[in-house]
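Colleague: quick check, what structure comes out for this input:
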Amino acid sequence: MSFIRTLHGDIDPKQLGFTYSHEHIVCRPPYWAEKGEDDLLLDDKEKSLQDVLDFAKHGGRSIVDATAVDYGRDVEAVSEIAKKAGVHVIGTAGFNKSFLWEAKLPEKLKPAVGNYDTFYEWIDRASIHQLAEFVIKEVEEGLEGTPYKAGQVKFGTGYNRITPLEEKTIRAVARAHHETKAPIHSHTEAGTMALEQIEILKSEGVDLSFVSFGHMDRNPDPYYHEQIAKTGAFLSFDGIGKIKYGPESTRIRCILELVKKGYENQILISGDTARKSYYKHYDYGLGLAYIIAKWVPRFIDEADRAGFDGERLVRLFFVENPARCFAFKK
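Modeller: Prediction:
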């Protein structure tokens, strides 16, 4: 038996439909708020709603909101947007990367985690077991004390390194996965350290087919992608539209290389739309409709020209693969 856990209840995987695998809808990351980085604060529920409605208008059915506890979630706002837009939203328990932990711990979290000053202090002083228990509670009871449960668990590491505290959160998330059967998502900074993360996950007995690795297009290295795919894990190409990191041709080439090697069932696509300047209704960016309305037709054209069935691949990447990747299997 398998199911997908959304903010508004568990659903059959067949109900998921066209899915973005890594987005941020409403969030106020404490680290960036303290630095005065307004572009990184998605803090207007109504503007976020308008972009989600654009996505839904083009046939979008589900969004994975990858906002972890240290990235300033607004669970109530996102659950309201999901309801108003008529889309499924999968919430995220767990952690991001370590430099974010320099920020002050919000008062609302202290009853649940302890009266620590910063995220760093909490993660440093808590045991792996205590961190795992926090993640488990967010999957089984609700995010930050709300009734809205997480549908995946997450960890992250920095650029070309894994700190001791990041390793601690990987192990905590792995143990929460074993307890809950929730799928795992990995943040890889600029697409690095996935293979090193895999070694830690293996030492915790994790079946890699339950794991998706984010930001793979930030490291457009087909050999590296193949080594990850060989483990059975999913690879998320979630920087669509971010030309500052590389042209779409590079992303599409990497995706089609994986297809050519037989890994088409392990590919996910999204935009990681985490800035006001990426959103249409905040700051005239490409917006959440861009992938489904404009990138997908281009991908189909390029895939067809390369001898593949582009429409079939789109269905795999946005419907069938997410339905397997984000399922709890008990």
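Colleague: every contact and neighbour count from this point should use C-alpha atoms.
Modeller: OK.
Colleague: separation between the nearest residue to residue 282 once chain neighbours are set aside and residue 24?
Modeller: With sequence-adjacent residues excluded and distances taken as Cα to Cα, 6 or more residues apart in numbering, residue 282 is closest to residue 276, at 5.3 Å. As judged by Cα to Cα, to the nearest Å, residue 276 and residue 24 stand 11 Å apart.
Colleague: give me the number of residues near the residue nearest to residue 282?
Modeller: 22 (other Cα atoms under 10 Å).
Colleague: correct me, but it touches residue 37?
Modeller: No - using Cα atoms under 8 Å, residue 276 is not in contact with residue 37, being 10.6 Å away.
Colleague: now the residue nearest to residue 282: how far from residue 245?
Modeller: 18 Å.
Colleague: helices of the stretch 101-250 of the chain, start to end?
Modeller: 110-113, 119-125, 128-140, 164-180, 194-203, 222-229, 248-260 (DSSP state H, counting those that start in this stretch).
Colleague: return the distance of the last one from the chain's centre.
Modeller: Right, the one you point to is helix 248-260. A distance of 20 Å separates the C-alpha centroid of helix 248-260 from that of its chain, computed with Cα atoms, centre = their mean, to the nearest Å.
Colleague: also this sequence, please, to line up against the first:
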Amino acid sequence: MTGEPQVRTVLGDIDPAELGVTNSHDHLFFASKLLPGQELDDPTAAIEELLHFKAAGGAALVQWTPYGLTRRTRELAWISREIGVHVVAATGLHRAEHYAPAILHRVVDDLVKVFVADLTEGTQPADLPDEPRTGPRAGLIKVAGAFHVIDPHARLTMTAAAVAHEETGATIAVHLELGTAALETVHLLCDQLGVSPDRVILGHLNRNPDARLQREIAETGVFLGFDGPSRANHATDWRLFDGLEALVEAGHGGQILLGGDTTTAAARMVTGGGPGAPYLLTTLAPRLTKLLGGDVVTAMLVANPARAFATSWTE
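Modeller: Okay, the predicted model is just below:
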């Protein structure tokens, strides 16, 4: 380990105390074959979205776009420098459905090499495997579960993530498909593969608003990601506040992370008329403050991300 924990941003490592108000799960760039015509691939739109987020009080954004889905980390670094907002990029691999077959024909050892190199040497486009790694370094590993199960692809990528975590110390962030298979993910990553629960973030817990299950997940000690709470009239949205209140009352407020998870052009505020990244601070945070108190919400936006994304990096 290198010593004191640091957050690895696209512009370099920083003290966790410098991170500030953080959108713990969002996307400035993202493109998947599952979302044709909805690519987030416009740097101008990304700049405008991040400017609005900054104007609302945002200081840091964590992009969960993994390897092979158009991370555009060089643009992330330029945008971060120009706007003055910290940005953390991801390595890792999403669900198999998002990729062309060529990217998926890998074994654990190959994935570990990709993940570790992204974290320690610099990121690289998936379509340029022979080019030198000259991009900014990733600061977390993003993988994904399947609907209600850990399928073979998820087991492969999570195993690779656990090995890469052991080699680097990087936090593992998990996309839970519709919020499911959370306990199964903890069992695999923590119980079987030895990852400490406080190095795991489970995303999309708001998509499965089962209060008893959320409490059981929280008791494992992982970080709890509530991201994308912006779909008006969805049952998951109006249950979000009760769920967060119950977790805070049970003593789990220090594990909660909040994010926007903007994955389509239509969901962007500046181009699609959606809530976009600023919604977290302009709408959700004020409502949560009235319910839970300012100190609690500030912890979710500042103190909790500082602990979740910081690590004593191994080079």
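Colleague: got a TM-score for the pair?
Modeller: The TM-score (TM-score structural alignment, normalised by the length of structure 2) is 0.92; 301 aligned residues with a Cα RMSD of 1.4 Å.
Colleague: returning to what we had before: what do we get in structure 2 for the residue nearest to residue 282 of structure 1?
Modeller: Matched to structure 2 by TM-score structural alignment, residue 276 of structure 1 sits across from residue 265.
Colleague: again, but for residue 192 of structure 1
Modeller: That one, residue 192 of structure 1, aligns with residue 180 by TM-score structural alignment.
Colleague: repeat for residue 73 of structure 1
Modeller: Checking with TM-score structural alignment, residue 73 of structure 1 has residue 71 as its match.
Colleague: swap in residue 236 of structure 1?
Modeller: With TM-score structural alignment as the criterion, residue 236 of structure 1 pairs with residue 225.
Colleague: then residue 179 of structure 1?
Modeller: Going residue by residue (TM-score structural alignment), residue 179 of structure 1 aligns to residue 167.
Colleague: likewise for residue 136 of structure 1?
Modeller: When structure 2 is aligned by TM-score structural alignment, residue 136 of structure 1 is paired with residue 116.
Colleague: what's the spacing between its match and residue 161 of structure 2?
Modeller: In terms of Cα to Cα, residue 116 of structure 2 sits 9 Å off from residue 161 of structure 2.
Colleague: now do the contacts for residue 269 of structure 1.
Modeller: 20, 21, 22, 236, 237, 238, 240, 317, 318 (Cα atoms under 8 Å, 6 or more residues apart in numbering).
Colleague: what's the burial count for the second one?
Modeller: The one in question is residue 21 of structure 1. 28.
Colleague: quickly find the element holding the aligned residue in structure 2 for it.
Modeller: Using TM-score structural alignment, the equivalent of residue 21 of structure 1 in structure 2 is residue 24. Here residue 24 of structure 2 sits within strand 22-26, counting by DSSP states H and E.
Colleague: so how much does that strand differ from structure 1 once superposed?
Modeller: When structure 1 is overlaid, strand 22-26 of structure 2 sits 0.4 Å from its aligned residues on average, using mean Cα distance after the TM-score superposition for structure 1.
Colleague: show me the contact partners of that strand.
Modeller: 58-64, 225, 227, 257-263, 277, 280, 301-302, 305.
Colleague: which one is residue 251 of structure 1 nearest to, not counting chain neighbours?
Modeller: residue 217 (5.9 Å).
Colleague: run through the strands of structure 1 in chain order.
Modeller: Remark: strands assigned in structure 1 by DSSP state E are 2-6, 9-11, 19-23, 62-65, 88-94, 150-157, 184-188, 211-213, 234-237, 267-269, 328-329.
Colleague: mind putting those strands into TSV with distance to residue 119 of structure 1?
Modeller: As requested, the strands of structure 1 are exported to TSV (distance: least, Cα to Cα, whole Å):
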stretch	distance to residue 119 of structure 1
strand 2-6	26
strand 9-11	29
strand 19-23	22
strand 62-65	21
strand 88-94	12
strand 150-157	14
strand 184-188	17
strand 211-213	23
strand 234-237	27
strand 267-269	30
strand 328-329	28
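Colleague: of all these, which one is nearest residue 222 of structure 1?
Modeller: strand 234-237 (11.6 Å; Cα to Cα).
Colleague: can you list contacts of that closest one?
Modeller: 21, 209-217, 225, 228-229, 251, 255, 266-271, 325.
Colleague: repeat that for stretch 109-125 of structure 2.
Modeller: The contact list for stretch 109-125 of structure 2, computed with Cα under 8 Å, 6+ apart, reads 67-68, 70-73, 91-92, 131-141, 157, 160-161, 163-164, 167-168, 170, 315.
Colleague: how many neighbours does the nearest residue to residue 79 of structure 1 once chain neighbours are set aside have?
Modeller: The shortest distance from residue 79 of structure 1 to any non-neighbouring residue, by Cα to Cα, 6+ apart, is to residue 7 (6.3 Å). Residues lying near residue 7 of structure 1 (other Cα under 10 Å) number 24.
Colleague: what is the aligned counterpart of residue 7 of structure 1 in structure 2?
Modeller: That one, residue 7 of structure 1, aligns with residue 10 by TM-score structural alignment.
Colleague: so that match makes contact with residue 134?
Modeller: No - taking contacts as Cα under 8 Å, residue 10 of structure 2 lies outside contact range of residue 134: 11.8 Å.
Colleague: for the equivalent of residue 48 of structure 2 over in structure 1, what are its contacts?
Modeller: Using TM-score structural alignment, the partner of residue 48 of structure 2 in structure 1 is residue 50. Neighbouring residues of residue 50 of structure 1 by Cα under 8 Å, 6+ apart: residue 281.
Colleague: look up how far residue 44 of structure 1 lies from residue 50 of structure 1.
Modeller: Taking Cα to Cα, one finds residue 50 of structure 1 at 10 Å from residue 44 of structure 1.
Colleague: list the buried ones in stretch 166-179 of structure 2?
Modeller: Buried residues in stretch 166-179 of structure 2, counting neighbours by 16 or more other Cα atoms under 10 Å, are found at 166, 168-179.
Colleague: what do you get for stretch 141-150 of structure 1?
Modeller: 142, 143, 144, 147, 148, 149, 150.
Colleague: for the counterpart of the fourth one in structure 2, list the residues it contacts.
Modeller: With TM-score structural alignment as the criterion, residue 147 of structure 1 lines up with residue 135 in structure 2. Residue 135 of structure 2 makes contact with 73, 74, 122, 123, 124 under the criterion Cα under 8 Å, 6+ apart.
Colleague: try residue 87 of structure 1
Modeller: Here residue 87 of structure 1 is in contact with 56, 60, 61, 62, 63 (criterion: Cα under 8 Å, 6+ apart).
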